[in-house]
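Engineer: Dropping the sequence and predicted coords here.
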Amino acid sequence: MESIESVVETCCRELLGVMRREDPFDLQGRLVEDYGLSSLQLVTLVTTVCEETGLPLTALTERDIARMKTAGDIAAIVQGALQAVKPS
């Protein structure tokens, strides 16, 4: 499976629409302040990442969503949630 960071980066690039693959992408760049994403785009991004990784959106809490300021935050939170819902 593709890494969570790669999934998040790919989803961000698709959402931004103007970044070429060879353009640098900073996982620690702030999605609103640095990349200019709107609230709706953030919801779309998180929803798409959940779909791509197989994580039920309901596995994320309000607190999780509030902490998602960077693509790296999304990757870390989704990774943690995937581990929590993964059957033992």
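Structural biologist: Yep, it's here.
Engineer: all contacts plus neighbour counts: C-alpha atoms, from now on.
Structural biologist: OK.
Engineer: Tell me how far residue 9 lies from residue 16.
Structural biologist: Residue 9 sits 10 Å away from residue 16, going by Cα to Cα, to the nearest Å.
Engineer: Then residue 47?
Structural biologist: 15 Å.
Engineer: Could you do residue 10 as well?
Structural biologist: To residue 16, residue 10 is 10 Å away according to Cα to Cα.
Engineer: Got another one to weigh against that:
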Amino acid sequence: MIETFLSGRSVLAVLVTMRKVRDVSVINEEDTATWALACAVYRRTQLAVTDTTHMRPDDAQITTIVLDDRPQATGEAS
């Protein structure tokens, strides 16, 4: 698990790079894990950015995007 802080330009670079890897039409077995990871990172980041509002209700300057695919513990709300 890592925590990182990215500027808007860096988030855009992540999306562009992950999409390029995801869209590679020929995938050999050695690149399958890289392709799968790129697909997951692209999908989750794109969804998080799409869901982010332009103005936060608490007027904070920082928007937090959490990419966490771990299953929720039993009894936790989604």
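Structural biologist: Arrived safely. Since this is a predicted model, take the numbers as computed values, not measurements.
Engineer: What does the superposition give as a TM-score?
Structural biologist: The TM-score (TM-score structural alignment, normalised by the length of structure 2) is 0.30; 43 aligned residues with a Cα RMSD of 3.5 Å.
Engineer: re earlier: quick one: which of residue 9 and residue 16 of structure 1 has more around it?
Structural biologist: Summary of the neighbour comparison: residue 9 of structure 1 and residue 16, criterion other Cα atoms under 10 Å, with residue 9 having more neighbours (20 against 14).
Engineer: Kindly confirm whether my reading is correct that the more buried one touches residue 71.
Structural biologist: Yes. Under the criterion of Cα atoms under 8 Å, residue 9 of structure 1 is in contact with residue 71, at a separation of 7.0 Å.
Engineer: Assign a three-state SS to residue 41 of structure 1, would you?
Structural biologist: Under the three-state scheme (DSSP: H, G, I helix; E, B strand; the rest coil), residue 41 of structure 1 adopts helix.
Engineer: Quick check: closest non-adjacent residue to it.
Structural biologist: Of all residues beyond its chain neighbours, the one nearest residue 41 of structure 1 is residue 15 (7.4 Å), with distances taken as Cα to Cα, 6 or more residues apart in numbering.
Engineer: list the residues that contact both of residue 9 and residue 16 of structure 1?
Structural biologist: Residues touching both residue 9 of structure 1 and residue 16 (Cα atoms under 8 Å, 6 or more residues apart in numbering): none.
Engineer: Based on its surroundings, how many neighbours for residue 75 of structure 1?
Structural biologist: Once other Cα under 10 Å is used to define contacts, residue 75 of structure 1 is seen to have 22 neighbours.
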